[in-house]
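Novice: okay, sequence plus prediction incoming.
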Amino acid sequence: MAKYYCVLFDADNTLLDFDAAENKALTDTLREYGIEPDAETVQTYRTINEELWRQLEKGQIRRDKLMGERFTRFLKAVNAAGNGVEMNKFYLDQLSTHPDLTSPNVLDVLRELSEVATLAVVTNGFDRVQGRRVRESGILDFVEDVFVSEKMDSEKPNRKIFDAALRALGVENREHVLMVGDSLSSDVQGGVNAGLDTCWYNPNHAENPGKVVPTYEISSLEELYPLVMEPEELANVGLKNRRHQL
């Protein structure tokens, strides 16, 4: 019998290509404000943004502070004029229009797994952005629900977002739940905090510094098949199989 009947997926850089979406949205935003999107300028924004997200994940700041400050700090750093709050709104509007997938086979993998397990997305981010990207990417066809940190009022790695998601899905036995994501600090640590087995999606074969140890490590989403499927289901990938009961 397969071990996992419920699989929780991170969105950005696991199912959705956030790096590609961010590049496009940030380029459009900078040009809208008359700022050349050269490598140094883009890195300045990313450094500010990543630091604020780290603080948010640690519970050191609130979401509205990140929203209000990242472009305000950026404009000051590059000595450019503009309203940081309005710039952030424009950026999020642009970001929501880019539902790029991490690979062409993402939907095929979700289709196969959805026949044998309950799937859901647990993602940090903003509801109007993530909701639209998940919907327009086609992911929504194969998942039971999408849990976005803004709407849930809790960010990964806090276990509260996982607790709420599992309650909503009607899942009680956490031994049969697997959390899959690309971030050790957010997805894997969050799964550990919630008492779940975890799978680190590591397509670029990055080194694990060892602070957080996942249950599994994969470099392609197809490697989830033997973790989730029963032997006869694995042998018949592409055919509709029965759903597990939670």
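Specialist: That came in fine, so what should we check first? Residues are numbered from 1 along each chain as shown.

Novice: drop to CA atoms for contacts and neighbour counts, all remaining ones
Specialist: OK.

Novice: next, Cys199: secondary structure please.
Specialist: Recorded secondary structure, Cys199: strand (DSSP: H, G, I helix; E, B strand; the rest coil).

Novice: where's Val122, which helix or strand?
Specialist: Here Val122 sits within strand 118-123, counting by DSSP states H and E.

Novice: packing partners for that strand?
Specialist: Contacts defined by 3 or more C-alpha pairs under 8 Å, 6 or more residues apart in numbering; DSSP states H and E place strand 118-123 against strand 6-9, strand 145-148, helix 159-169.

Novice: quick one: which of the ones you listed is nearest Val106?
Specialist: Among those, the nearest to Val106 by C-alpha to C-alpha is strand 6-9 (11.6 Å).

Novice: here's the one I want to compare it with:
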Amino acid sequence: MTKKRGKPECVREFESEREKAPNRRYMKETDKMIKWRSEFRAEETLGIAILQRQHRLQLEQMQQGEKQEQSTKAEKERDINILPAYSLPVRPFEAEIKEMRIEYWKHHSRMWRLLRDLPSSGTVDYMLVHRRHQDESNSSFIWIKDQRICAETGGCCGRDCGCCEKALHKYYQPDPSYEAPKPKKPFYVHGHCTVECACCIKFRQCYMPHPKLPVSKTSLC
């Protein structure tokens, strides 16, 4: 007889903490809570947009490098006396990538202020518990919950590219326990499609930069 496998520890921990936090559907929210939640979600989405643009820029930079290499190789094959085409136009990838790193740093500062000033509320706790925990594939439970919305709004979850399943960023979380702290564990940042998603830009063949980010001089379409 096959022994039935229980839920993974990460799922049990998530469900245990979720049960302790009241569901906002059953609680009256104040204007302050609603405002904070709206600002938090907007900033959270902006952070994903920044990472997605950075990924797109790095992808374009790599593709242009390959094109330059192919062009140089073709010229050498035609005539060994022809020098490589060093004068090919260089798009401002490095400058924009650096700009996105700065934007992500600013994003972290704004998120820190939001978390510092978060309202003391069970509804906020319920909202954050979905972001603190990840499943066995290192995806947060809010990411899992939002997959259907991404698919229904034309994002990559509605296609077989698997873009949303790829981590955009990684950092390490310290263990909050004082008695027997565990080693830091990696936390992977996944996000769903924004207007900066490289795959969506190629799929739609148009690009509308995020209104809160600097205008990009490059695009895949």
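Specialist: Received the coordinates, thanks. This is a predicted model, so every value here is computed, not measured.

Novice: TM between them?
Specialist: With the length set by TM-score structural alignment, normalised by the length of structure 2, the two chains reach a TM-score of 0.29; 111 aligned residues with a C-alpha RMSD of 5.7 Å.

Novice: nearest residue to Arg29 of structure 1 other than its sequence neighbours?
Specialist: Just to correct that, residue 29 of structure 1 is Thr rather than Arg. If the residues on either side of it in the chain are set aside, Thr29 of structure 1 comes closest to Tyr91, at 5.6 Å by C-alpha to C-alpha, 6 or more residues apart in numbering.

Novice: what's the burial count for Glu75 of structure 2?
Specialist: 15 (other C-alpha atoms under 10 Å).

Novice: let me redo that: Asp108 of structure 1
Specialist: Using other C-alpha under 10 Å, Asp108 of structure 1 has 15 neighbouring residues.

Novice: for Phe74 of structure 1, see how far away it is.
Specialist: Note on Asp108 of structure 1: its distance to Phe74 of structure 1, by C-alpha to C-alpha, to the nearest Å, is 39 Å.

Novice: what comes up buried for the top helix by length along structure 1?
Specialist: Identified as the longest helix of structure 1 according to DSSP state H is helix 39-57. By neighbour count on 16 or more other C-alpha atoms under 10 Å, the buried set for helix 39-57 of structure 1 is Val42, Tyr45, Arg46, Ile48, Asn49, Leu52, Trp53, Leu56, Glu57.

Novice: before we move on, the earlier item: the following helix or strand past the strand holding Val122 of structure 1 vs strand 118-123, what angle?
Specialist: Remark: after strand 118-123 of structure 1, the chain's next helix or strand is helix 127-137, criterion DSSP H and E. Compare the direction of helix 127-137 of structure 1 with that of strand 118-123 by axes from the mean of the first three to the mean of the last three C-alpha atoms, to 10 degrees and you get 140 degrees.

Novice: check which element follows the helix or strand encompassing Trp143 of structure 2 along the chain.
Specialist: Assessed by DSSP H and E, Trp143 of structure 2 sits inside helix 141-145. Sequence order places helix 147-152 as the next helix or strand after helix 141-145 of structure 2, per DSSP H and E.

Novice: how about that following helix: buried residues?
Specialist: Using 16+ other C-alpha under 10 Å as the test for burial, helix 147-152 of structure 2 gives Gln147, Cys150.
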